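Asks: I would like the atomic coordinates for the input below:
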Amino acid sequence: MTESIPRRPLSRALRQAGIAVAVIAVPLLLGTLLMAVSVNDGGSRRDRAALDLRSIQGALLIHQEQHRRLPTETEGLRLLVEHRALEVLPLDPWHNAYEYTVRDGQVQLRSLGADGDLGGDGNDADLELTFSVAAAPEAGPTP
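Replies: From the prediction side, this is the model:
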């Protein structure tokens, strides 16, 4: 006599095969994703720093419009938070303060990059945003 092998329903077999694939594929995909993120981390940090610089620039221009002047270098960017042009003063992605200078109608905002020092190459390179600002109009008689 021949013995018959018990058969599993096809849906149960497919479900078990799907679970086996998921157990193998999910960790593999997560590992690949983590590797891609770590490889691109320098670029994404530089992108975030560039966005922060633009945000600070916007806050400086709003502050100048509302108060008819820019913060002095001594007052620094913290004045933007005190006057509510920024909710919080961001640090660069490497946890350093952004630098702020004003010279002859030019504002320079800077992140010193991953190494925290002037200059550098690649992720260590500084990110700078320089823009002109109009001189505040002189106070005249009000009508």
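Asks: going forward, measure contacts and count neighbours with C-alpha atoms only.
Replies: Fine.
Asks: show me where this structure has strands.
Replies: All strands of the chain, identified by DSSP state E, fall at 99-103, 106-111, 127-132.
Asks: need the contact list for the closest residue to residue 87 other than its chain neighbours.
Replies: Distances taken as CA to CA, 6 or more residues apart in numbering place residue 81 nearest to residue 87, at 5.8 Å, with adjacent residues excluded. Residue 81 makes contacts with 87-89, as judged by CA atoms under 8 Å, 6 or more residues apart in numbering.
Asks: Now do the residue positioned nearest the centre of the chain against residue 11, distance only.
Replies: In the chain, the C-alpha closest to the average C-alpha coordinate belongs to residue 48, at a distance of 2.0 Å (CA atoms, centre = their mean). Distance of residue 48 to residue 11, computed by CA to CA, to the nearest Å: 48 Å.
Asks: cool, and residue 130?
Replies: 64 Å.
Asks: So if I had to pick from those two, which one is more boxed in?
Replies: The neighbour comparison of residue 130 against residue 11 (other CA atoms under 10 Å) goes to residue 130, with 15 against 9.
Asks: To check against the first, give me the structure of this:
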Amino acid sequence: MHDTPSRRPLSHSVLEATKALLLVAVAFTCFGVLGPCGAILNYSVCCYTKHDMARLDLHHLEGAFKLYARRTGRLPPAGNLAVLVDAGVLETMAVDPWNNPYLFTVDGRQVKLWSHGADGRQGGEGQDEDVARTFEVDLPPR
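Replies: Next up is the predicted model:
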């Protein structure tokens, strides 16, 4: 006997085709909605200014100062961030986005960190504007 291949009813094929078209429509809708969101997120990440990056660096350096104080019971003397590298708190010497070292002063428990901006000199406007962060560090009791 000769077997004939089984055939699916036409309604089943139409149903499968409809499912496939629906899936394609959903995919295009998702790409249409999420595509611009991805572009916006990518734009916001790639378009940080150097001043924004310096502010972020200063925030991270604040954490390094607090860790140093927790480990040693004191703040580093004002001057060079190499003290934090020597203590193992920073892996490398931190420099600002203009490739200048960050500066800091210590007054009691208060630390002021700053960058002099693009020109490397105090003051200025625009790209030359200074970026600073001041914070207090809780020192452990002695």
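Asks: quick revisit: only whichever of the contacts of residue 81 of structure 1 are buried, select them in PyMOL.
Replies: In PyMOL, this line selects whichever of the contacts of residue 81 of structure 1 come out buried by 16 or more other CA atoms under 10 Å:
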select buried, resi 89
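Asks: related to what we said a few turns ago, trace the residue nearest to residue 87 of structure 1 over to structure 2, please.
Replies: Matched by TM-score structural alignment, residue 81 of structure 1 corresponds to residue 85 in structure 2.
Asks: Please tell me how far that match sits from residue 68 of structure 2.
Replies: For residue 85 of structure 2 relative to residue 68 of structure 2 (CA to CA), the value is 10 Å.
Asks: now swap in residue 90 of structure 2 and tell me
Replies: On the measure of CA to CA, residue 90 of structure 2 and residue 68 of structure 2 end up 9 Å apart.
Asks: what are the ranges of the helices in structure 1?
Replies: Along structure 1, counting by DSSP state H, helices occupy 10-67, 78-82.
Asks: Mind reading off the mean deviation between the last one and structure 2?
Replies: This means helix 78-82 of structure 1. After superposition onto structure 2, helix 78-82 of structure 1 sits on average 0.9 Å from its aligned residues (mean CA distance after the TM-score superposition for structure 1).
Asks: Report the buried residues of that helix.
Replies: Neighbour-count burial for helix 78-82 of structure 1 [16+ other CA under 10 Å]: 78-80.
Asks: now these in TSV, with distance to residue 96 of structure 1?
Replies: Output for the buried residues of helix 78-82 of structure 1, formatted as TSV (distance: CA to CA, whole Å):
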residue	distance to residue 96 of structure 1
78	14
79	18
80	17
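Asks: Tell me which residue of structure 2 matches up with residue 125 of structure 1.
Replies: In structure 2, residue 125 of structure 1 lands on residue 129 (TM-score structural alignment).
Asks: wait, isn't its match in contact with residue 116?
Replies: Yes: counting by CA atoms under 8 Å, residue 129 of structure 2 does reach residue 116; the two are 6.7 Å apart.
Asks: Name the residues contacting each of those two.
Replies: If you check residue 129 of structure 2 and residue 116 against CA under 8 Å, 6+ apart, the residues they both contact are residue 123.
Asks: Looking at the two, which has the bigger crowd around it?
Replies: residue 116 (22 against 18).
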